[in-house]
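A.B. asks: Got a predicted structure here, sequence first:
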Amino acid sequence: MRRGEERLADVAATAAVGARLAAVLRPGDVVTLTGGLGAGKTSLARGVLAALGLAGEAPSPTFAIVQPYDPPEVRLPILHVDLYRLDDPAEVDELGLEEARRDAALLVEWPERAGAGRWPEALALDLAMAPDGARRLTWEAPDAWDGRWPR
């Protein structure tokens, strides 16, 4: 397991991290995005989607819970998932995410709502607000991400 930290000065820097991530994503990958409300989780996911070719701004999946993106809209099938509204980790099983992972990558906001240890092979990104308005990105990359992250 490798760990690291990076300061993100603004939304553009957050989107740039998303673009770096998009360049290395593969079907079956899971990227978890943690952090408080307004920390930049959706901005980072939007950076990934834009770098994969999505025209326009991706909506937050807070109410849909799962927002799928498929070619030709993007170069790689992606499920943008927001688990904020789930009350019980068992509800995650009903979303069909493991089956969808065969062909798509998952970007999962609020992964802690899925229960501890749900995706041990995930690239875990955590965003926190700094006092000056910037964001602090910390990450944990398991062995499956060797050579891909950090980039």
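C.D. replies: Thanks, I have the structure now.
A.B. asks: contacts, neighbours, all on C-alpha from now
C.D. replies: Fine.
A.B. asks: before we move on, which element is the residue most central in space within the chain in?
C.D. replies: Nearest to the geometric centre of the chain sits L107, at 3.3 Å (C-alpha atoms, centre = their mean). Element membership of L107 [criterion: DSSP states H and E] is strand 105-109.
A.B. asks: In that strand, which residues are buried?
C.D. replies: The neighbour-count check on strand 105-109 (16 or more other C-alpha atoms under 10 Å) flags A105, L106, L107, V108, E109 as buried.
A.B. asks: another structure for you, compare them:
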Amino acid sequence: MEAVTFRFETPEDTMAFGRALGASLRAGDLVLLAGPLGAGKTTLTRGIADGLGVGGRVSSPTFMLARVHPAGSAGVPLIHVDAYRLGGDLSQLDDLDLDTELERSAVVVEWGEGTADRLSDDYLVVRLDRRDDDVRVVELEPHGAWASRTADLRLSA
């Protein structure tokens, strides 16, 4: 599994990459977003939602744990989860029944590394880091079937 790194100068660049990633997603895809507060996880998710063509406002689901965005133009619903408040409590993650939802939706989990990665052997970790000059460095770490799919993302970024 080879990591791929990108550098995005503006939040719009992060959104554009999210759109490209979203356009490539299909039902059953699991994307885990990692990075400190303010790194751009929700901005990236807005781009993913736009790329999927889903409706509704995309914001951090911190106080709800999960938001479901009905299928849009791509025909794939988006489930946006914020695992930050779980604090490692996997029973709450199980209560969301994501393994069932994953069959028919694309699932994006902020703060999901180390918790939601057990939902599938095929997942993509997207690590975001914000530098002092507001530049975002984004690293993709593919697992399982994602290893062959990241080449397409390299071309679109």
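C.D. replies: Now that the structure is in, tell me what you want to look at. Since we're looking at a predicted model, the values are computed, not measured.
A.B. asks: quick revisit: which residues does the very next helix or strand once past the strand holding L107 of the first structure contact?
C.D. replies: Next along the chain after strand 105-109 of the first structure, taking DSSP H and E as the criterion, comes strand 123-129. The contact list for strand 123-129 of the first structure (C-alpha atoms under 8 Å, 6 or more residues apart in numbering) reads 30-36, 39-41, 135-142, 145.
A.B. asks: so how far does strand 123-129 of the first structure sit from its counterpart in the second structure?
C.D. replies: Taken over the aligned residues, the distance from strand 123-129 of the first structure to the second structure averages 0.5 Å (mean C-alpha distance after the TM-score superposition for the first structure).
A.B. asks: okay, the angle between that strand and strand 105-109?
C.D. replies: 30 degrees (axes from the mean of the first three to the mean of the last three C-alpha atoms, to 10 degrees).
A.B. asks: H80 of the second structure should be in a helix, yeah?
C.D. replies: No. H80 of the second structure: not assigned to a helix; according to DSSP: H, G, I helix; E, B strand; the rest coil it is strand.
A.B. asks: which residues does it contact?
C.D. replies: H80 of the second structure neighbours (C-alpha under 8 Å, 6+ apart): T45, P61, A66, R67, V68, H69, V107, V108, V109, E110.
A.B. asks: Now do the contacts for the fifth one.
C.D. replies: With contacts taken as C-alpha under 8 Å, 6+ apart, V68 of the second structure has the following neighbours: P77, L78, I79, H80.
A.B. asks: Out of the residues you listed, which are shared with the first structure?
C.D. replies: By both residues aligned by TM-score structural alignment, their matches' C-alpha atoms under 8 Å, the contacts of V68 of the second structure still in contact after alignment to the first structure are P77, L78, I79, H80.
A.B. asks: now the residues you listed in CSV, with distance to D95 of the second structure?
C.D. replies: Shown next, in CSV, are those (distance: C-alpha to C-alpha, whole Å):
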residue, distance to D95 of the second structure
P77, 19
L78, 18
I79, 14
H80, 15
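A.B. asks: can you tell me which two in those residues are farthest apart?
C.D. replies: Comparing every pair within those by C-alpha to C-alpha identifies P77 and H80 as the most remote, at 9.8 Å.
A.B. asks: Please identify every residue contacting each of these two.
C.D. replies: V68, H69.
A.B. asks: how about the strands of the second structure, start to end?
C.D. replies: Secondary structure of the second structure (DSSP state E): strands located at 4-8, 30-34, 66-69, 78-82, 106-110, 123-130, 136-143.
A.B. asks: Which neighbouring elements make contact with the first one?
C.D. replies: It stands for strand 4-8 of the second structure. Other elements packing on strand 4-8 of the second structure under the criterion 3 or more C-alpha pairs under 8 Å, 6 or more residues apart in numbering; DSSP states H and E are strand 136-143.
A.B. asks: Packing partners of the strand it packs on?
C.D. replies: strand 4-8, strand 123-130.
A.B. asks: rewinding a little: including distance to E98 of the first structure, could the buried residues of strand 105-109 of the first structure go into CSV?
C.D. replies: Below are the buried residues of strand 105-109 of the first structure laid out as CSV (distance: C-alpha to C-alpha, whole Å):
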residue, distance to E98 of the first structure
A105, 10
L106, 9
L107, 13
V108, 12
E109, 16
